[in-house]
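Novice: Sequence first, then the predicted structure, then my questions.
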Amino acid sequence: MKRSLFLLLTAISLISSVSYAEDSTPLPSHQIAYPQGWQTWSSIAVSHRTDNNTVRAILGNEIAVNAARSGNHMPWPDGAIFAKVVWKAGELTHWPQAIGPKAFVHAEFMFKDSVKYADTYGWGWARWVGEEQTPFEGGMQVCISCHTPVKDNDWVFTEPAWFPNK
């Protein structure tokens, strides 16, 4: 009896976990699935936009990080994915001379695939807004318009930060 109860509770727990995981995954943005596990990617750069007072961490999947660290990113290789995580900038509580992340704004991504995204200059763009990670409804053209000034830089604003090898 105890074994049956244990098995039943284990099954319910697994079903609940799977249902929660499926329910908690944000809907696609611009027909692009929400990238799982991006929160553990490595840093490529940081930026502070003075025009809208935001700070950003630019993360990359393994392909993007390897390209950034080796200097082989002009153009970026197929399979590279960037995550740009954006917060409103604000004074740090215990360090008033510094600014840091405050309210979360959105997470946006660039997916390099020169075949799949041939019509959008080799990149797929997607964004999820707010803590709820609601898919951005503006369309990829909004992203392309913003990135047009850097079309000669493979459509990428980010300048990879130097990281020591030792």
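Specialist: Noted; the coordinates are in hand. Numbering: from 1, shown residues only.
Novice: use CA for all of it now, contacts and neighbours both
Specialist: Noted.
Novice: Neighbours of Gln31, how many?
Specialist: 13 (other C-alpha atoms under 10 Å).
Novice: Show me what secondary structure element comes after the lengthiest strand in the chain.
Specialist: Secondary structure of the chain read by DSSP state E shows that its longest strand is strand 95-112. Toward the C-terminus, strand 95-112 is succeeded by strand 123-129 as the next helix or strand (DSSP states H and E).
Novice: Can you name every helix or strand that the helix or strand that that next one is followed by contacts?
Specialist: Counting by DSSP H and E, the element after strand 123-129 in chain order, helix or strand, is strand 134-135. If contacts are counted by 3 or more C-alpha pairs under 8 Å, 6 or more residues apart in numbering; DSSP states H and E, strand 134-135 sits against strand 123-129.
Novice: Structure two is appended below for comparative analysis:
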Amino acid sequence: MRKAIFACVSLLSMAIPVLAGPTPVAPNGIALYPDYMSWRVVAPSYREDKGHIRVITGNETAVAALRAGVKPLPDGSVLAKVAWKAVKHPSFPVATEAGEFVQVEFMVKDAKKYKETGGWGFARFVGKDLKPYGKDASFVNECFGCHTPVAGNDYLFTRMAGTP
């Protein structure tokens, strides 16, 4: 199973936009983490309302905490959620695969800096040009509002996907 997940992420990483200039920065100051696809896979997900296939990756701090069941995650934890449009495989229509890249979102843990949003900083970079999302720093209210139903789980929808 781990080999299958690694192969999937390896193939998907080829479809990730490559930075062709300065690192994009969200309106709240969080810069895109260019190595997010080299982080460990936390879990795949599918968002039905958007039709997005997603892969959640985490840096070493986040993955170690998630594996150990530590909540809240420690400062320095970073999670990336990478999204592609879901498309039917042209030669195997019962299979769905990643199509066009949509966006990458980040959650950055710093309990003091992001106290107002549950200890998490949020950032989103959209499209092949990785355009920062939001007109100003208030965009985080949209992100945080979506995560409030899972406040009891450190504002995380994601958990480590089980493997043998």
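Specialist: Here it is on my side, so go on. Small disclaimer: the values here were computed from a predicted structure and weren't measured.
Novice: follow-up on the earlier one: quick one: buried residues of the longest strand of the first structure?
Specialist: Ile99, Gly100, Pro101, Phe104, Val105, His106, Ala107, Glu108, Phe109, Met110, Phe111, Lys112 (16 or more other C-alpha atoms under 10 Å).
Novice: Relative to the second structure, what is the average displacement of it?
Specialist: Aligned to the second structure and superposed, strand 95-112 of the first structure gives a mean residue distance of 0.9 Å (mean C-alpha distance after the TM-score superposition for the first structure).
Novice: Distance from the chain centre to that strand, please.
Specialist: 11 Å (C-alpha atoms, centre = their mean, to the nearest Å).
Novice: what span of the second structure lines up against it?
Specialist: Aligned by TM-score structural alignment, strand 95-112 of the first structure falls on residues 92-109 of the second structure.
Novice: and the residue opposite Glu62 of the first structure in the second structure once aligned, how many residues sit next to it?
Specialist: For Glu62 of the first structure, the aligned residue in the second structure is Glu60 (criterion: TM-score structural alignment). The local packing of Glu60 of the second structure (other C-alpha under 10 Å) involves 15 other residues.
Novice: Is Glu60 of the second structure in contact with Val41, as I believe?
Specialist: No. Applying C-alpha atoms under 8 Å, one finds Glu60 of the second structure not in contact with Val41, separated by 10.5 Å.
Novice: packing partners for the longest strand of the first structure?
Specialist: By 3+ C-alpha pairs under 8 Å, 6+ apart, strand 95-112 of the first structure packs against strand 54-60, strand 81-92, strand 123-129.
Novice: thinking again about what came up before, contacts for the match of strand 95-112 of the first structure?
Specialist: 12, 15-17, 53, 73-89, 119-128, 130 (C-alpha atoms under 8 Å, 6 or more residues apart in numbering).
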